[in-house]
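Colleague: Sequence first, predicted model second:
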Amino acid sequence: MDLTGIRHSPYWLEQVGPAPDTSGPLPAKVDVLVVGAGYTGLNAAIMTARGGRSTLVVDAEDPGFGCSTRNGGQVSTSVKPSLQALSAKFGAHKARAIRDEGAQALDWIGDFVASEGLDCDFRRSGRFHAAHTPGHYEALVRDAELMRRREGIESFAVPRHDQRSELGTDSYFGGVVFPRHCALQPAKYHRELLRLAIAAGTQVVGHCTVSDIERTGAGFAVKTANGTVLARDVIVATNGYSGKLVPWLARRVIPIGSYIIVTEDLPEQLVDDLFPTDRVVGDTCKVIYYYRATPDRRRVSFGGRVSAGEIDPHISTPRLYQAMCRIFPELREYRVSHAWNGMVAYSFDELPHIGIHDGVHYALGYCGSGVSMAGYLGMRLGQKVLGLSEGRTAFDDLRHPTRPFYTGKPWFLPAAVAWYRCRDQVQHHWAQRMK
């Protein structure tokens, strides 16, 4: 494919106006200092500022530089392990509480967007979970039935012969629709959170890297590129961009590159044919693909974790394009206008985590499904700092695992991504031959 002219910046940012000015001097002292101006950090700040605490949010880049403006805009329950898997590990009661947090996060974001009047193209579009082999379809249907009976999660199966009623492709073997899953425009949502935080009295400062968080008698001394700030409470909300600021956290999350391409403008009828129900889509590949029509239904946004290089869009863009055109051959006639990447953070147990380490509050590890959970746990962090009992979650007392010799650099990812990508391709190839 021709890579010339492709813009390596999020398409979503072109649909929002100029950001508010986030420069300016730092205060000498605040009640709450939040590191990271994404969904988690801003929701925490909204809560603490509205609760009467002087609040400062700092970010090493422009606010929202990370996955808060780079994600695909798909909104789910965000808890990956099944009720059965969690029950085997934690017992039935705890497992149900963990799964319920995911359902609460999904409900919360819809209620929050509505109650605050956020302009972010939010809609309950539903999600089509597509099966890339017949065996995966059977497993999806079984799992969906279990979730309906045990958890009350609404869904319905779509067999392969009815698939085009949901998605304009013959590449899959049916799937399951989750009608309560949602979609939004990521950059618009972030910009609205930034507006709410500033309106509540939060000071937000971009391009202000934090180099150290030091305990003091009265709280913390936070050293930044713009000076040191004393804070009673500190929240770290950096997820896939955590780096080495808190080594204990770095050992517990795996930063993984995720990549998105967006097509040029498409004919209206083509978009209607490919996405007749306007749902967001994910599939059962281990190296997952996730995609949708853009909110204006003029383009296709197509994402996945396809690159062993982890940071190079020149590697990921052709791979994503080939995968997109395999699913939708009609798109070979059209160019890619935008391609970018972002970093998500996986935990070793595939669960989000929230807690306190050495007095520092944190929430992270959304495992690539954090649009609802990041904001929800940010809100809960704010409640915790305010001392509110509502801040308690089922994640609070979970052990936050790591692995021996892991320090935050995922040296094993290139081999793992290559292996799983190859396995997905082999499975799909044989499934297609058996049609």
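Modeller: That came in fine, so what should we check first? None of the values given here were measured: they were computed from a predicted structure.
Colleague: drop to CA atoms for contacts and neighbour counts, all remaining ones
Modeller: Noted.
Colleague: Any buried residues in whichever strand or helix holds residue 231, and which?
Modeller: With the criterion set as DSSP states H and E, the secondary-structure element containing residue 231 is strand 227-236. Of the residues in strand 227-236, 228, 229, 230, 231, 232, 233, 234, 235, 236 count as buried by neighbour count, 16 or more other Cα atoms under 10 Å.
Colleague: Surely the last one is in contact with residue 359?
Modeller: No. Here residue 236 lies out of contact with residue 359, judged by Cα atoms under 8 Å, at a distance of 10.9 Å.
Colleague: what's the residue lying closest to residue 293 once chain neighbours are set aside in contact with, if anything?
Modeller: Among residues not flanking residue 293 along the chain, residue 300 sits closest, at 4.5 Å (Cα to Cα, 6 or more residues apart in numbering). For residue 300, the set of contacting residues under the criterion of Cα atoms under 8 Å, 6 or more residues apart in numbering consists of 262, 263, 271, 291, 292, 293, 294.
Colleague: Try it again at 7 Å.
Modeller: 262, 263, 292, 293, 294 (Cα atoms under 7 Å, 6 or more residues apart in numbering).
Colleague: which parts of stretch 286-300 are buried?
Modeller: For stretch 286-300, the neighbour count (16+ other Cα under 10 Å) marks 287-295, 297-300 as buried.
Colleague: Tell me where the stretch 51-200 of the chain has strands.
Modeller: Applying DSSP state E, counting those that start in this stretch to the stretch 51-200 of the chain gives strands spanning 55-58, 74-75, 127-130, 156-158, 175-178, 182-183.
Colleague: got another, please set it beside the one above:
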Amino acid sequence: MTESIFAAGYKNESFWWEDAPRPERRAQTLPAKVDVLVIGSGYTGLMAARETAKGGRSTLVLDAEAAGFGCSSRNGGQVSTSIKPTFGELSGRHNEQIAHGIRREGLNALGYIGDLITSEKLDCDWAVSGRFHAAHNPKQYEALGKSLAGQPKDLASPYFMVPKAEQAKEIDSPFYHGGAVYPTHGALHPGKYHLELLRLAEAAGAQVVAYCPVKGLEKDGGGFTVSTALGKVQARDVIVATNGYTGPLTPWHRRRVIPIGSYIIATEELPLDVTARLMPTNRMISDTRKLVFYYRLSPDKKRILFGGRVAYKENDPKVSAPRLHYWMSLIFPELQSVKVTHSWMGYVAYTFDTLPHIGRQDGLWYAMGYCGSGVSLATYFGMKIGQQVLGKAEGQSPLDNVRFQTRPLYEGNPWFLAPSIFYYRIKDSLPI
């Protein structure tokens, strides 16, 4: 039965790579010395590199894999305000001024990415289609409405509630119990978007080299000696932009991000009248589960791309695909016989306070921890950390003064995920 869900020609790789193959950026040698060396060539790294290169700093970006191999070309392409804690939650942890500033950064990030795409004419299938955030039970619908109504007016994204009786306007499924629409949220093709950011970074003067892992970092006077697969490079400043792929190279950062697998499938092409009926507004869809599902139509509206956190350590997308197909079929029963053409996964980086973090530690600059909402946040905070390296006042963020937390005994291996996932799976199944 498992084999029957896979279409002929099925691929264990990102659907986005069909229209945006990973670029070759190999090199035989590296410069002996640069002003700025960026580790990681995803959205964060490329935006940081663009800023420093525009600022006149010689900039080198290195990646252990192909450029954008990680979540920058694997995500669902949903673009939102992205800051997870509410104003009330943040006010309980910090003072109201900091809480206000952090929430405002989410709105700033959404505005920034839209302006960037428009002003630079980025070819990435950008659409302000909105997002429907569905309640998985009646209690969650009530809680969602109460939470949104309680946000300060100057921090609230535009929204409107959709009761279950009117839900068919957003999704042709009885699975949910109403939800909220955020009309200003958007969608893009993440693979194409990454290629466009690569173009911008290189046009600014940054050099990007793929398949060149950084093997060591050593403080050296006013900078660092960076050991790589192609030799050593002297760098005055180093930016760590590894997010969900942060490893033993930078143990301080590794102790502060939690790599969590996120999984997506793409269906075979469907008739346009079917996709138009199932998702009539072409919005991005997410839900209120802790183990969230998120899905959308492909840019040509011929496929459904269905994602979720359906595994703990599984790294074979062919194993996770049947689980996603099962849930997709519960939401849309008529898709039970529809085949899967692509299945893939990637690692997002959660943090212990569910906030992104930006700053400098022991000489290393960093921006990471986007908690599964990294398209706008990585773009925005990549730009911000680049500005900070340049010493620009506009690079400052309310998050500069927020402590980047870890936990005792945590060294980067999230041993606590399995029981946490079990707990949240049970909680999601209850009417609370």
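Modeller: Cool, got the structure. Quantities reported herein were computed from a predicted structural model and do not represent experimental measurements.
Colleague: sorry, back to before: after alignment, which residue of structure 2 pairs with the residue nearest to residue 293 of structure 1?
Modeller: For residue 300 of structure 1, the aligned position in structure 2 is occupied by residue 304, per TM-score structural alignment.
Colleague: Over to residue 208 of structure 1?
Modeller: In structure 2, the residue paired with residue 208 of structure 1 according to TM-score structural alignment is residue 212.
Colleague: Report the separation between the closest residue in space to its match that isn't next to it in sequence and residue 267 of structure 2.
Modeller: Leaving out its chain neighbours, the residue that sits closest to residue 212 of structure 2 by Cα to Cα, 6+ apart is residue 64, at 4.9 Å. Using Cα to Cα, to the nearest Å, we find residue 64 of structure 2 at a distance of 30 Å from residue 267 of structure 2.
Colleague: nearest residue to the most centrally placed residue in structure 2 other than its sequence neighbours?
Modeller: Ranked by distance to the mean C-alpha position of structure 2 (Cα atoms, centre = their mean), the top residue is residue 374 at 2.9 Å. In space, residue 374 of structure 2 comes closest to residue 82 once its chain neighbours are excluded; the distance is 7.5 Å by Cα to Cα, 6+ apart.
Colleague: contacting residues for the one you found?
Modeller: For residue 82 of structure 2, the contacting residues are 106, 373, 377, by Cα under 7 Å, 6+ apart.
Colleague: Could you find the counterpart of the first one in structure 1?
Modeller: In other words, residue 106 of structure 2. Residue correspondence to structure 1 (TM-score structural alignment): residue 106 of structure 2 is matched to residue 102.
Colleague: which residues touch that match?
Modeller: With contacts defined as Cα under 7 Å, 6+ apart, residue 102 of structure 1 is in contact with 77, 78, 79.
Colleague: Now it: closest residue in space that isn't a chain neighbour?
Modeller: On the basis of Cα to Cα, 6+ apart, the spatially nearest residue to residue 102 of structure 1 that is not a chain neighbour turns out to be residue 77, at 4.3 Å.
Colleague: and residue 264 of structure 2, what element?
Modeller: Counting by DSSP H and E, the secondary-structure element that holds residue 264 of structure 2 is strand 258-267.
Colleague: Run through the residues that contact residue 394 of structure 1.
Modeller: For residue 394 of structure 1, the contacting residues are 97, 98, 101, by Cα under 7 Å, 6+ apart.
Colleague: gap between it and residue 314 of structure 1?
Modeller: Counting by Cα to Cα - residue 394 of structure 1 and residue 314 of structure 1 are separated by 41 Å.
Colleague: and if you look at residue 183 of structure 1?
Modeller: Counting by Cα to Cα - residue 183 of structure 1 and residue 314 of structure 1 are separated by 28 Å.
Colleague: The two - which one has more neighbours?
Modeller: The residue with more neighbours, out of residue 183 of structure 1 and residue 314, is residue 183; 25 against 14, by other Cα atoms under 10 Å.
Colleague: Leaving out chain neighbours, which residue sits closest to the counterpart of the more buried one in structure 2?
Modeller: When structure 2 is aligned by TM-score structural alignment, the residue opposite residue 183 of structure 1 is residue 187. Among residues not flanking residue 187 of structure 2 along the chain, residue 78 sits closest, at 4.9 Å (Cα to Cα, 6+ apart).
Colleague: show me what contacts the counterpart of that neighbour in structure 1?
Modeller: Alignment note: residue 78 of structure 2 maps to residue 74 in structure 1; criterion TM-score structural alignment. Taking Cα under 7 Å, 6+ apart, we find residue 74 of structure 1 in contact with 182, 183, 184, 280.
Colleague: Please list all residues in contact with the last one.
Modeller: Taking Cα under 7 Å, 6+ apart as the definition of contact, the neighbours of residue 280 of structure 1 are 74, 126, 127, 128, 183, 291, 292.
Colleague: Now do the same for it: its match in structure 2.
Modeller: Residue pairing (TM-score structural alignment): residue 280 of structure 1 is matched to residue 284 of structure 2.
Colleague: Return the distance of that match relative to residue 330 of structure 2.
Modeller: Looking at residue 284 of structure 2 against residue 330 of structure 2, where the rule is Cα to Cα, the gap reads 18 Å.
Colleague: Same question for residue 31 of structure 2.
Modeller: 54 Å.
Colleague: what's the closest non-adjacent residue to whichever residue in structure 1 pairs up with residue 402 of structure 2?
Modeller: With TM-score structural alignment defining the correspondence, residue 402 of structure 2 maps onto residue 398 in structure 1. Taking Cα to Cα, 6+ apart, and ignoring the residues beside it in sequence, residue 398 of structure 1 has residue 353 as its nearest neighbour in space, at 7.6 Å.
Colleague: count of residues packed around the counterpart of the one you found in structure 2?
Modeller: Alignment of residue 353 of structure 1 against structure 2 is given by TM-score structural alignment, with residue 357 as its counterpart. Other residues near residue 357 of structure 2 come to 24 when the count uses other Cα under 10 Å.
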